[in-house]
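Enquirer: what follows is a predicted structure for the sequence shown.
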Amino acid sequence: MTSLKKNFIYNAMYQVLIVLLPIITAPYISRVLGASKMGIYSYTYSIAYYFLLAAKLGLDNYGNRSISRVRDDKDKINQVFSSIYYFQFFIACIAIIGYIGYLFFISNNLTIAVIQILWVIGAIFDVNWLFYGLENFKVVVFRNTVVKVLAAIMILLLVRKSSDLWIYTLIMGGSALIGFLVTWPFVLKQVRLVYVKKQDVFKHFKQILILFIPVIAISVFTVLDKIMLGKLSSFSQVGFFEGAEKILIAPKGVIGALGIVMLPRMASLYGENNLKQKNKYIELSLSFAIVLSIAFMFGLIAISSNFVPFFYGIKFKPTITLLSIMAITLPFYSIGNVIRTQMLIPSMRDAPYVVSVILGAIINVIINLMLIKPLGAVGAVVATLCAEIIVACYQINSVKKELELRKYMKLILYFFVIGLFMASVVLYIGVSIKNRILGLTIQIVVGMSIYSLLGIYTLKKSKDPVITLLSNRLKIN
């Protein structure tokens, strides 16, 4: 448990950094580039991202799971890492060739699209799955922190006017590529590349492809939304959507950090058939994710009308509505994240995971086609919300016998009421105080205080076994 806490803290601290840096850069970039230019960046990145996904297939989850199962045997680690990495290198080269073909024959906004190839090239060198499988999160977090800070500094120094979109794109893609490259000395300290037979390389293809299906399906309601907005609406609508999504990255990242940390540990426990410890971790993780996601949901809804104009400027006012709707996805995302990263993927139950996200993707595309033209970005956000609900409900149903979600109902009800009360007070403060910066500061402080104090009181007084388990682990007596 100590190592899990440390790894979660590393990842959570990195997510805090992701919150802090955009507070500096996002308001600056949104004002310098504007919604339309940000929309062009988001649109071209979304297309490059699909080639990046093709380069990685389902390697992140598959590599993580595979390494975690052999991490106590150095020779096996070298064999498994080498065979998976050779496969990754081969697929990434094909994806790069495919993207070059796209640039020659299809691409609009050619200059920006050419620079975006840096993301696809980065897939050759991205082996985060090795560190996750070994539960060595410190290297990845340190690398990402340095890269993010340096990129933020360069953006503030070099992006000065709207025509500097190419510089912004170069900084974003170039910093990611350099970050992957500088990790390799640490990689070679952990493992070494060894000779493996061709059949040992390509034997991974089937399982990687199975795990790639949900990755590509999830991208439909994280990336394809923006491509469809660009085609069916306008680049400004893409920019407003991107604004809301960027704010949501931080809470989703903190919640997702739990899944990243727990997946290799759970894969190891499933391999050992340690059901008692596995069930205890799942109960604790799900309780923690529920409490955290409800806080984020009500908090973002309550401060959005003050936060968005302060963060992006008054021209991004449509993002207020988008953020408020998008925040509702957080509880569904958090429950689904625990189920897939701690139950389905570690136990190699890939089928319900795959089916759930395919259903979500289909629903997302259908609703996008129906709502984007009349509603713009609002239609895309509604589609995303519906997709997240479908995915979470299907995954819950697939593990209902071992999860028994009804025993978490008291926890959900208690913290929903606390969150609703907190949001009511915070909204009142936002309306009452006319100075936006002062009002926002008081909203955040008061909101955190109310939710924390009432939450601690509930954890101390409740006799419910799930709430008691969470209280004991957080050492609230």
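Expert: Yes, it's here.

Enquirer: going forward, measure contacts between C-alpha atoms and count neighbours the same way
Expert: OK.

Enquirer: list the buried residues for stretch 101-120?
Expert: By neighbour count on 16 or more other CA atoms under 10 Å, the buried set for stretch 101-120 is 102, 103, 107, 112, 113, 114, 115, 116, 117, 118, 119, 120.

Enquirer: list the residues that contact the last one.
Expert: Right, the one you point to is residue 120. 48, 49, 51, 52, 55, 92, 95, 96 (CA atoms under 8 Å, 6 or more residues apart in numbering).

Enquirer: second structure follows, compare the two:
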Amino acid sequence: MNYMMKSYRFTWFLSIPMCLGLISTAPNFVPWFYGPGYEKVIVVLQAISGIIIAIGISNVTGIQYLVPTNRQNQLTLSVIVGAAFNFGINFYLIPKYQSVGVAIATLLTEWLVTMVQLYMVRRDFGFKTILSQSTHYWLAGMIMFMITITIEQMFSPTIIHTGVIAIIGGAVYIGILLGMRDSVLMEGISAAREKLGI
């Protein structure tokens, strides 16, 4: 169980800032990357960004636990449930919301698959236990998000400004976790020091 919790913590550590960072930087990134006429992509990216977290958690649950413990049938069932749901929700959302509807349907589907898998392992790992591993990362991520979304509104859409926003956001996120002495970050720093002989 300890190894699984480490995997969940590492997934939260990476996926939360990636999700929130994509939401906050999309308005600056899309105009220069895609060009005029693609403003709708901003909303699509922001809507679909939550799958980063869902896919990360479902990969830990499904690939790292259900498969090695010979419970592939449960993994397959979660995928079938997701596929059926995706077909139905797309049928409803696409005519009304087009590409944004696809993004929302994809997001809801990935989270449904994740929740089904978490339900299947509820006796092995409690949902609250898994969720509790994310506390540091949500706190640091939300502070990072508020700062980056404020900066984004001050910058024009250029590759340099997008890079600056990403660097500032990353520095804030890591800085907060350093202050918290987060276990994932501290273990990573220790491993890097050992490898470099520092």
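Expert: Perfect, thanks for sending it. Keep in mind that this is a model prediction, so the values were computed, not measured.

Enquirer: can you give me the TM-score here?
Expert: The TM-score (TM-score structural alignment, normalised by the length of structure 2) is 0.88; 191 aligned residues with a CA RMSD of 1.9 Å.

Enquirer: got a markdown table for the contacts of residue 120 of structure 1, with secondary structure, distance to residue 174 of structure 1 and neighbour count too?
Expert: Output for the contacts of residue 120 of structure 1, formatted as a markdown table (DSSP: H, G, I helix; E, B strand; the rest coil; distance: CA to CA, whole Å; neighbours: other CA atoms under 10 Å):
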| residue | secondary structure | distance to residue 174 of structure 1 | neighbour count |
| --- | --- | --- | --- |
| 48 | helix | 14 | 24 |
| 49 | helix | 14 | 19 |
| 51 | helix | 17 | 25 |
| 52 | helix | 14 | 24 |
| 55 | helix | 17 | 26 |
| 92 | helix | 17 | 25 |
| 95 | helix | 18 | 24 |
| 96 | helix | 16 | 24 |
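
Enquirer: which one of these is nearest residue 169 of structure 1?
Expert: Nearest to residue 169 of structure 1 among the contacts of residue 120 of structure 1: residue 48, at 11.9 Å, using CA to CA.

Enquirer: could you pull out the helices for structure 2?
Expert: Ranges of helices in structure 2, per DSSP state H, are 2-34, 40-48, 51-61, 72-120, 127-132, 135-154, 159-180, 183-196.

Enquirer: okay, those in TSV with mean neighbour count next?
Expert: Formatted as TSV, the helices of structure 2 follow (neighbours: other CA atoms under 10 Å):
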stretch	mean neighbour count
helix 2-34	20
helix 40-48	18
helix 51-61	21
helix 72-120	18
helix 127-132	13
helix 135-154	18
helix 159-180	17
helix 183-196	12
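
Enquirer: what's the counterpart of residue 327 of structure 1 in structure 2?
Expert: Using TM-score structural alignment, the partner of residue 327 of structure 1 in structure 2 is residue 49.

Enquirer: so which residue is dead centre in structure 2?
Expert: Residue closest to the mean C-alpha point of structure 2, counted by CA atoms, centre = their mean, is residue 53 at 2.8 Å.

Enquirer: disregarding flanking residues, what is the spatial nearest neighbour of residue 242 of structure 1?
Expert: In space, and not counting its chain neighbours, residue 242 of structure 1 is closest to residue 42: 7.1 Å by CA to CA, 6 or more residues apart in numbering.

Enquirer: go on, residue 138 of structure 2?
Expert: The shortest distance from residue 138 of structure 2 to any non-neighbouring residue, by CA to CA, 6+ apart, is to residue 16 (6.7 Å).

Enquirer: hmm, residue 141 and that neighbour touching each other?
Expert: Yes. Residue 16 of structure 2 is within contact range of residue 141, at 6.4 Å (criterion: CA atoms under 8 Å).

Enquirer: and residue 147 of structure 2, what's its match in structure 1?
Expert: By TM-score structural alignment, residue 147 of structure 2 lines up with residue 425 in structure 1.

Enquirer: next up, the contacts around that match.
Expert: Going by CA under 8 Å, 6+ apart, residue 425 of structure 1 touches residue 447.

Enquirer: over to residue 140 of structure 2?
Expert: Shown in contact with residue 140 of structure 2 (CA under 8 Å, 6+ apart): 172, 173, 176, 177.

Enquirer: export the residues you listed as TSV, with columns for distance to residue 120 of structure 2.
Expert: TSV is the format used below for these (distance: CA to CA, whole Å):
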residue	distance to residue 120 of structure 2
172	36
173	32
176	34
177	31
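
Enquirer: assign a three-state SS to residue 67 of structure 1, would you?
Expert: Recorded secondary structure, residue 67 of structure 1: helix (DSSP: H, G, I helix; E, B strand; the rest coil).

Enquirer: residues near it, how many?
Expert: Using other CA atoms under 10 Å, residue 67 of structure 1 is surrounded by 28 other residues.

Enquirer: which residue, neighbours along the chain excluded, lies closest to it?
Expert: The shortest distance from residue 67 of structure 1 to any residue other than its chain neighbours is 4.9 Å, reached at residue 133 (CA to CA, 6+ apart).
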